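[1] when you get a sec, could you give me coordinates for this:
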Amino acid sequence: MSEDATENTDAEGRSARDRLGAEKERAVAGFDKGIVDILSWVLDTETRARIFVYLRQHPWSTSEEVADGTGLYPSTVREALAELAGEDVVDRRKRQSEGAGNNPYEYTAIPPSDLVGGVVGRVQDELNTVFNLDAHLGNGDGTETDAEPVNIEVEDGEDSA
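    Modelled structure (predicted):
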């Protein structure tokens, strides 16, 4: 074995390339977990978040492909996809195929900026309800208005550049 080869291996016999590959996988897994955690709050469940991330990485996938790619049960994926499609978080279309037979639906997730826009509207409405709580309860000094003092605006990163 050459001197260079021994310098590039660790105590477990892994090469520098193997160690870098393992570190990359660990970093990606940590990144994906962080994204899923944030999206779980936005989309209500980790299942829906994992599906959203998968569809951003693999647009126009069938429910079977999503189940295989996420490790979720097919029935869970089908139910979540139906809900997400109903909420306009994913788009769906029939997959076109040459032969006769079943053409399954394929799904893609909306852009994250569109997802954020919907969330911002819900958060803004809830904050305004809390802000105007006394008026809704009939408490206070009578100076409350039905004005909505909380206004959240989201700009696309491309617009500000």
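[2] C-alpha only now, for contacts and for neighbours.
    OK.
[3] now do the strands in this protein.
    Using DSSP state E, the strands assigned to the chain run over residues 61-62, 90-94, 105-109.
[4] same for the last one, what does it pack against?
    When contacts are defined as 3 or more Cα pairs under 8 Å, 6 or more residues apart in numbering; DSSP states H and E, strand 105-109 packs onto helix 46-57, strand 61-62, helix 63-70, strand 90-94.
[5] how near is L20 to R26?
    10 Å (Cα to Cα, to the nearest Å).
[6] likewise for A5?
    In terms of Cα to Cα, A5 sits 25 Å off from R26.
[7] repeat for D18
    12 Å.
[8] mutual contacts of those two, please.
    Among the neighbours of D18, none is also in contact with R26 (Cα atoms under 8 Å, 6 or more residues apart in numbering).
[9] and for comparison, fold this next one:
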Amino acid sequence: MFDFRLVGLHFKSQTTVSSATGANKGVCDDDLRQWQSTLMLDELRRLTVADSDDDVVVVGDFNSPLSAEEFYPIRSNGLVSMIPDQCDASTQHGCSHLVSSSRFEPKVLDHIVVPSDMVEAVAESGQIGRLGTSVSNYRRTQSDHLEVWSHFYVDRDDD
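    Presented below is the predicted three-dimensional model:
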């Protein structure tokens, strides 16, 4: 049996934190996401020690591409995204975050992240949903994010 821990998250958006108060006043959103990623890694380490299972899948809205500088702690701890970090901004094909305004650039913000030693079990299976309608209609009736998913191909548990 293959068992793993699934962690869902939603990191701070890229909009300005100008209204933040207290300890977060004046803190850059990138810094907040880096702090959030460090907290997530600390919690994952604690949970791994508690149950000795290091298979983890982290899924959610990172609100920035995983290649962004603020996610260095995640990448440096051997976690990789199964979702390609590149998309066509002109057509929004392959973008998980859909935009309807030129104020924002469409990007891949939603990820499925796994430890690098799990990549073989999920090789090239991360996918972003397809629109099937116009961006404005999808955003109005569904969401500003497309779904992400993956297939896991595992025949044994290695821990």
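[10] superposed, what's their TM-score?
    With the length set by TM-score structural alignment, normalised by the length of structure 2, the two chains reach a TM-score of 0.26; 69 aligned residues with a Cα RMSD of 5.0 Å.
[11] which of the three states applies to H111 of structure 2?
    Under DSSP: H, G, I helix; E, B strand; the rest coil, the three-state class of H111 of structure 2 is strand.
[12] isn't Y105 of structure 1 right next to D91, touching?
    No: assessed by Cα atoms under 8 Å, Y105 of structure 1 is found out of contact with D91, at 9.8 Å.
[13] give the residues shared as contacts by these two.
    Overlap of the contact sets of Y105 of structure 1 and D91 (by Cα under 8 Å, 6+ apart) is empty.
[14] what is the neighbour count of the residue lying closest to I112 of structure 2 once chain neighbours are set aside?
    Closest residue in space to I112 of structure 2, ignoring its immediate chain neighbours: V59 at 4.4 Å, by Cα to Cα, 6 or more residues apart in numbering. A count of nearby residues for V59 of structure 2, using other Cα atoms under 10 Å, gives 20.
[15] which element is V59 of structure 2 on?
    Using DSSP states H and E, V59 of structure 2 falls within strand 56-61.
[16] now do N137 of structure 2
    Using DSSP H and E, N137 of structure 2 maps to helix 135-141.
[17] next secondary structure after that helix?
    In the C-terminal direction, the helix or strand that comes right after helix 135-141 of structure 2 (DSSP H and E) is strand 148-149.
[18] list the helices and strands that following strand packs on?
    Short answer (3+ Cα pairs under 8 Å, 6+ apart): strand 148-149 of structure 2 packs on strand 110-115, strand 127-128.
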